[in-house]
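[1] structural data only, the sequence is not supplied:
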């Protein structure tokens, strides 16, 4: 399995053609385009072509069930749905159009919520100065340049790997996209491509090190100047081995979400302050309220709304002396300017870097006949960080629960373990005590 390699000059020309194709297809400024295709350089070019012409790409996981996808498509009312490479290729004609130098919007990624209904994170359209500020912040923070080769090992429908790939191409560098992550293929790709940067989640590092130990092979890290990880809590043993493998001067981690980015932390900072997630990114101020919630004040161009959901948007934002600040419900603290995370947002399960909200899974499983009550939660997992589990009250059949999950939920959201219980543990106010279940 070899990576697909793509340089900035080739990408720029194709972006211009794809933007012309979108225009010919009747897609205009502010329109949404659903992009539900496997990750590839072509997919990255389409996202950039759209964003640089004021069209909003909506990247979706190709593994979503038909009901999951239909709900999102109905929500965003796209001008165009691209669900195979043939659809993308059809847009790549001979005509070209001029593009803005910087993306005029962020892709609209969908994130689940505690209500169980996925919601789109919408940045709005940016003017020229705001678009440049957004792009330059990423470039300055990570040092993207025309000498970079970004190895993509994570699914490109997620915001972080897509941001690293597009940032590299905008800086004149190249990307090398692995069709899917396999430790052996990654080791071979590093040897063949000699990448300079990579974003990954802790589960990738975990699998890489397990592969090295099982086979006796060793990845050659000498070409890397930056290896960034995020998306899930990283076990200390894995973090320390990453620092040893790639070098403390190379490894960074960051704390963020689909909604926005909070911090960045070098390996040296982490060793000086074990447990920290680093300091706020440039232009941001992070504070903690009386309930322990982390709030992040951001520049105007980094603000967002939840697509057509005023109530959730209002709940996510508040005014502070440093300007409008948002929260994703995580608990933490700030000490000497460094941020520490005490607990991820309520009930969230992070499995292999994928956010799974119990309410979304429960909304599917509670429709199964015989389910009186059901609770979904996470348990520690050596490979994935956490695995999704479910317990139910009632006489429902486990096979029916598994079948419902397969029909309506993407693989990462499907419980791996089920259990039947006489009652769910609850607090005095009636909330399910998921920590007791775990």
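    Arrived safely, thanks for sending. The structure presented is a predicted model; accordingly, all values stated were derived computationally and were not measured.
[2] from now on I want contacts and neighbour counts done on CA atoms only, so please keep to that.
    Fine.
[3] now do the contacts for the closest residue to residue 413 other than its chain neighbours.
    Sequence neighbours aside, residue 356 is the residue nearest to residue 413 in space, at 5.8 Å (criterion: C-alpha to C-alpha, 6 or more residues apart in numbering). Counting by C-alpha atoms under 8 Å, 6 or more residues apart in numbering, residue 356 touches 112, 348, 349, 350, 388, 412, 413.
[4] what's the answer for residue 194, then?
    149, 223, 224.
[5] distance check, it against residue 153.
    Using C-alpha to C-alpha, to the nearest Å, one gets 14 Å for the distance from residue 194 to residue 153.
[6] next one: residue 170
    Using C-alpha to C-alpha, residue 170 is found at 19 Å from residue 153.
[7] so who does the residue nearest to residue 358 when sequence neighbours are not counted touch?
    Leaving aside its sequence neighbours, residue 358 sits nearest to residue 376 (C-alpha to C-alpha, 6+ apart; 5.0 Å). When contacts are counted by C-alpha under 8 Å, 6+ apart, residue 376 touches 358, 359, 361, 362, 388, 389, 390, 391, 415, 434.
[8] now the second one: which helix or strand?
    Pointing back at residue 359 there. Assigning secondary structure by DSSP states H and E places residue 359 in helix 358-365.
[9] now find how far off-centre that helix is within its chain.
    Put simply, helix 358-365 sits 21 Å off its chain's centre (C-alpha atoms, centre = their mean, to the nearest Å).
[10] packing partners for it?
    Under the contact definition 3 or more C-alpha pairs under 8 Å, 6 or more residues apart in numbering; DSSP states H and E, helix 358-365 sits against strand 371-381, helix 398-408.
[11] ok, second structure coming up, stack it against the first:
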């Protein structure tokens, strides 16, 4: 099993459009020719490092690497020179594709002339397909190993080949070094949906692109979704072709989601939960669940807007206590997942247990109907006076306050309580009134000890809160 089989299947459609950036579109046959030409160059290197933005060269480089039998390593090109240098040093001899190299990779003349000898890809599913460095929001980035069998299991278990209409188009705004960027490409090519790349995200450009390209499917991280609904204000989106809008990658504030559901009344929303180590999504809250919950007056049903749905085919989810024992439905514990697509491997080290379970290090719970609720990272748990407190619970209450647009709750060292609860907020309001707001909805032990206002919160390019950065700053301030 090799990712190149997806390229071969797509190439069988001939002149069908498969990828668009700006005014240029690649056909399936054209991409196949470019990828095979690139593979002839790639096979003399131990890996291919991709240091560019969303570009037509991205699928060429990915499938070229698969054909050449070498790992594809998309790196965050926005990192500083020192950080990038350290990552490059981990891959001696690798071919490095910088932004300025990408146009040449898709130059029409590049795929002309005498054809290269046909390449026979390595069909061993255990061969490394991609190495993606985790975002490192709570620790240093780790090299997550994704083998061909992991990525193909995700695609084959969740998608139907050729199921998309020829007019279908998927707008991809997430960066190429994110797992969603890679798996979006694979799933769209497999279903036959044209991929429209947005090199840099801007809410107005995103909306204009949806309308101009008649986009039917799109995927966003929560920060992008928040910027779009802010740009729309009270207006509806005027995006009649948009049938599906997926979001994920981090927690989405409930007010943002509800605003989006009003702004896109005819669009089906999909919340996808997954990690780099799980080769993309492992659970999904689908369109029907979104609309049922949004329209319901039953608090228990409406609360499902805060869930990430149920496991995808081929995925098992188990909630365990700190002692490693399964807990009953409704109880919070550590989220473990198991399935063919789960890698759970960093470098040469597997972190799967003896039965193949992977600890996501996320806290969560399953309700009696199998819906998964993610309550934050286990590393983020605040221990105040011996009580374990999940920041997500307090953040949700804070975000319901009319003056607050963003919230991060952090535990800061304290000699009396072990940790103090500090709420860092974007917005405005009286700190004492905000603390009372939380106290009335939760209890005293979960009320922030301190309220801090900021113009913005530190985040990664994909919208994940950089808690370790915020904690370091707060610890210094508190000290």
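    Happy to help now that I have it. In this text, all values refer to a predicted model and were calculated from it rather than measured experimentally.
[12] picking up where we left off before, format the contacts of residue 194 of the first structure as JSON lines; extra columns: distance to residue 209 of the first structure and neighbour count.
    As requested, those are exported to JSON lines (distance: C-alpha to C-alpha, whole Å; neighbours: other C-alpha atoms under 10 Å):
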{"residue": "149", "distance to residue 209 of the first structure": "22", "neighbour count": "27"}
{"residue": "223", "distance to residue 209 of the first structure": "18", "neighbour count": "15"}
{"residue": "224", "distance to residue 209 of the first structure": "17", "neighbour count": "21"}
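[13] pretty sure residue 404 of the first structure sits against residue 362.
    No: with contact taken as C-alpha atoms under 8 Å, residue 404 of the first structure and residue 362 are classed as non-touching, separated by 10.8 Å.
[14] grab the nearest non-local neighbour of the equivalent of residue 76 of the first structure over in the second structure.
    Here residue 76 of the first structure is matched to residue 91 in the second structure, going by TM-score structural alignment. Nearest residue to residue 91 of the second structure in three dimensions, chain neighbours excluded: residue 47, at 7.2 Å (C-alpha to C-alpha, 6+ apart).
[15] what is the aligned counterpart of the one you found in the first structure?
    So, by TM-score structural alignment, residue 47 of the second structure is matched to residue 32.
[16] burial check on that match, number of neighbours?
    Number of residues near residue 32 of the first structure (other C-alpha atoms under 10 Å) recorded here: 23.
[17] repeat for residue 197 of the first structure
    So residue 197 of the first structure, with other C-alpha under 10 Å, has 25 neighbours.
[18] the one 4 residues further on too?
    A total of 23 residues lie near residue 201 of the first structure under the criterion other C-alpha under 10 Å.
[19] map it onto the second structure.
    Alignment note (TM-score structural alignment): residue 201 of the first structure maps to residue 221 of the second structure.
[20] quick one, strands of the stretch 251-400 of the first structure?
    For the stretch 251-400 of the first structure, the strands defined by DSSP state E, counting those that start in this stretch occupy 251-256, 261-266, 279-280, 285-288, 294-297, 305-306, 317-320, 323-326, 331-335, 338-343, 349-351, 354-356, 371-381, 385-394.
[21] turn these into CSV, including distance to residue 187 of the first structure.
    Shown next, in CSV, are these (distance: least, C-alpha to C-alpha, whole Å):
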stretch, distance to residue 187 of the first structure
strand 251-256, 17
strand 261-266, 24
strand 279-280, 32
strand 285-288, 38
strand 294-297, 37
strand 305-306, 39
strand 317-320, 43
strand 323-326, 39
strand 331-335, 36
strand 338-343, 32
strand 349-351, 23
strand 354-356, 23
strand 371-381, 24
strand 385-394, 22
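[22] what does the longest helix along the second structure contact?
    In the second structure, with assignment by DSSP state H, the single longest helix is helix 28-42. By C-alpha under 8 Å, 6+ apart, the residues outside helix 28-42 of the second structure that reach it are 7-8, 10-18, 48, 59-61, 63-68, 70, 95, 105-106, 110-111, 115-116, 118-119.
[23] what's the mean distance for that helix versus the first structure?
    By mean C-alpha distance after the TM-score superposition for the first structure, the fitted helix 28-42 of the second structure averages 2.3 Å away from its aligned residues in the first structure.
[24] any idea which helix or strand carries residue 468 of the second structure?
    helix 467-478.
[25] buried ones in that helix?
    Buried residues in helix 467-478 of the second structure, counted by 16 or more other C-alpha atoms under 10 Å: 467, 468, 470, 471, 474.
[26] same deal with stretch 386-398 of the first structure?
    Across stretch 386-398 of the first structure, burial judged by 16+ other C-alpha under 10 Å covers 386, 387, 388, 389, 390, 391, 392, 393, 396, 398.
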